[in-house]
Each structure stands twice: as structure tokens, then as C-alpha cells.
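Peer 1: Okay, sequence plus prediction incoming.
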Amino acid sequence: MIPALILAAGSGRRMGGPKALLVLEGETLLERTVRLALAAGCSPVIAVVGDWKTGALDPTVRVIRNAEAAEGMASSIRAGIAALPGPAAAVLLLAIDQPAVDAYLLRRLLLLHAAQDGAIPVACAYGGSLGIPAIFPARLFPELLALVGDQGAKPILLRENTVGLPFPDGTRDLDTPEDLASLTR
């Protein structure tokens, strides 16, 4: 099984508060993303969060508090990779602010990863590029642990022979109150 690493520690400056705690269709964005990762068959599921109460998450989820969240996304990736149990062969990186992500997409990504024998990254392809959700093989964990600042793992995806899974709706994300309002209309 592939572990899922949910990046949810951002302060949500443009949103006015942590996006992880926003409610969409009766559940927080964090709860929703946990549910999707579990439904896709990921295990374990690790959520990297900021300094706030996460609410009632599935008891199997490991919650990691990122004391360095102000640094940016790289600190959450580092914290999550460092928390992976034992010899994980790969990891699925997820964000909480992509409303079009569903369990079906995650299962397709996991199948694509398995078809590549786990040797190269697989990522969602949208907006003319590659991005998360994405699966990184263990050989790239040292690079993920070396990320700094407010950057994610996109440079690694672009440098590698990453296999892309078309996901046109991946360009939709929730960054502002207007984004959330347009989604709930």
C-alpha cells in the first residue's frame, strides 16, 4: 500500500483562515481529503497540519503538527516525509484545496504508479504542467526532505520522466472566499 501525505498546514492568508477547517458539504476540507485518501486505499494516511484543532478525523490518521508551517509548503513536505513509517516504497502527496479531486482520480493515479513499476513519479496533468496529487517513489525522498521555503515538489516532477494523468479540473482550487462561494453556488 502507498501512504498518503496530506498537506494541510497552511494559514490560508488569502482565505482568511486555515483552509483545512473550511466546511464543504458538511465536512471540513481536511476531513474530505482524509476520506478520499482512505477510500482510494492509501495506508497510512498522514495529515500535516498547523497549530489548530483538527476536529474528529478517522482514528487511523496520523496527525503531524508542523511548527515550521510559516516557512511554507516545503516544511510540510519535509515533516510528512520524515513521519513515514518504515520502508515506504512511495508516497502520494495531496493538497486539501482541490475540490475536483475524488477517490476515483486517486485510484487511477495509484494504478498508473503500479503500471510504472513504481520507478518514476506519476502526477496529475493540468494547466499545461504537472502537479499534485502526485506519487513520488522512495528514491526521491531525500530530495523532498531537502526542499526549503514556499515551494512544493513541482520542480522534481518537471525534471523527472514523470508520467502525467490528465486532470483538466486540477486547475480549480480554493484560495479565496470567492473561490469557495463560486463552488457552493
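Peer 2: Thanks, I have it. Numbering: from 1, shown residues only.
Peer 1: switch to C-alpha atoms for all contacts and neighbour counts from now on
Peer 2: Noted.
Peer 1: now the helices for this protein?
Peer 2: Remark: helices assigned in the chain by DSSP state H are 29-39, 73-82, 103-115, 141-145, 154-159, 177-184.
Peer 1: Can you tell me which of the ones you listed is nearest to residue 58?
Peer 2: helix 29-39 (7.7 Å; Cα to Cα).
Peer 1: and that closest one, what does it pack onto?
Peer 2: strand 4-8, strand 45-49, helix 103-115 (3 or more Cα pairs under 8 Å, 6 or more residues apart in numbering; DSSP states H and E).
Peer 1: putting a second one here so we can go through both:
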Amino acid sequence: MGSGDTEDIREPVAGLLLAAGAGSRLGRPKALVEVGGERLVDRGVRTLREGGCEQVLVVLGAADTDVTDACAVINPDWATGLGSSVRAGIDAVPDEFDAVIVALADQPLVTPQAVQRLLEAHRQGARAAVATYHGNQRNPVLLGREHWSAVHAMAHDDVGARPFLRAYSHLVTPVECDDVASPEDIDTAEDLARLAGLLGSPSA
């Protein structure tokens, strides 16, 4: 390989879907909410799978439910916030995976194409990468294994990978996803109705 060549890395990457919250503002766990006849938890798993993740883990808590095509990870501390789900999920990723892509169940406009772009950045050598929308860092996020301990230590309360992304910004590759996805999330019934409308499907 010449000095000007870009290394193509193909170690396996896992998907990690965070779906443990109670959805207090919505009045029910978001994981179980249906959009177009598909639960948000199932949609999130499918997005990570179709995006190229070789295995998907789902962190559950308030709604301990069955998931298909994924490995369920129960977070007994889910009520303390997102940070505990990040820690539980990272701890559960099998040893054979070199990196993980973290996504949230309540962002149904994140697409497999966004996941694919993060995977491509990883194949080109990125060890940490984040989807950006109009220049703003959101989700999903790719984290190489060597960064997991730092993310684990910094995740707390309702904060996940954001402190790591800020503290180690020089290591993070931004990946523009404006044209293929949106980070809009579901917090309220109004959010759900609006996003379901954008998806062209009814909600339940």
C-alpha cells in the first residue's frame, strides 16, 4: 500500500439501539409506539441492520419487550437516564466487534443511508464519527472500541456520548447526513403526529 492510499478497514461493527426510556412526556414507552404499523424499537433495529451493522443490541428498561433480529440488553437503572443505557449497552457488545454505532429509538427519520455513511467513514479509517445535520452533531454516532472506556466514564444522567464528542473533538470525523436523514425526535404526541405525517403513515 502506497503512502497516499487510504486504508480500508473491514472489522465488524455492531449496532446499539437505546430504547429504555419511559417516554414520560409522551405517556408511554417510546419503544412500543407504532408508526405505520411498526414499533419504533423494530424500526430502529431494521435501520441499523439495513445500514450494515452485523449485530444489533437493544437496551431496554421501562418496556421489557421482545425484539426480533436483535439481542436485548436490560438496563435495570434505566430510570436514571440515557447515560446508564449507554454504559449498559457498551458493556454488552461482544468482544469480536471493533466498533459500535449508537442510535436512538425515538428518531424514526434516521435512515439506513446515514448508518451506511458512518460505516464508510469507519472503513476509511475513522475511529469516532458522528452524523451531522446542517453542521450540528446529532445521532447516530460511531465509536471505535478504544474509546468505549472514555465514553463509559463520561456518560451520566441523561447524557450519552456528547461529553466524549466534545472533549475529543479532534478525533471525531463529522459525517454529513442532511440529505438522507433527520435527527428529529419524538417527545410528545404532537411530535409523533408530525413525524408520522412526514413518514406518510399513521401512528398508534
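Peer 2: Thanks, I have the structure now. These numbers come from a predicted model, not from an experiment.
Peer 1: follow-up on the earlier one: could the helices of the first structure go into a markdown table alongside mean neighbour count and distance to residue 171 of the first structure?
Peer 2: Listed next are the helices of the first structure as a markdown table, based on neighbours: other Cα atoms under 10 Å; distance: least, Cα to Cα, whole Å:
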| stretch | mean neighbour count | distance to residue 171 of the first structure |
| --- | --- | --- |
| helix 29-39 | 22 | 17 |
| helix 73-82 | 23 | 18 |
| helix 103-115 | 17 | 14 |
| helix 141-145 | 16 | 23 |
| helix 154-159 | 14 | 14 |
| helix 177-184 | 12 | 12 |
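Peer 1: quick one: which of these is nearest residue 166 of the first structure?
Peer 2: helix 103-115 (9.8 Å).
Peer 1: How far off centre is that closest one?
Peer 2: Helix 103-115 of the first structure has its C-alpha centroid displaced from the chain centroid by 14 Å (Cα atoms, centre = their mean, to the nearest Å).
Peer 1: which other residues reach it?
Peer 2: Defining contact as Cα atoms under 8 Å, 6 or more residues apart in numbering, one finds that helix 103-115 of the first structure is touched by 2, 36-37, 39-41, 120-124, 133-135, 165.
Peer 1: wait, which of these is closest to residue 65 of the first structure?
Peer 2: Of all those, residue 37 has the smallest distance to residue 65 of the first structure: 19.0 Å, by Cα to Cα.
Peer 1: To which residue of the second structure is residue 137 of the first structure aligned?
Peer 2: Aligning on TM-score structural alignment places residue 137 of the first structure opposite residue 144 in the second structure.
Peer 1: Quick check, its match in contact with residue 150.
Peer 2: No - using Cα atoms under 8 Å, residue 144 of the second structure is not in contact with residue 150; the gap is 10.9 Å.
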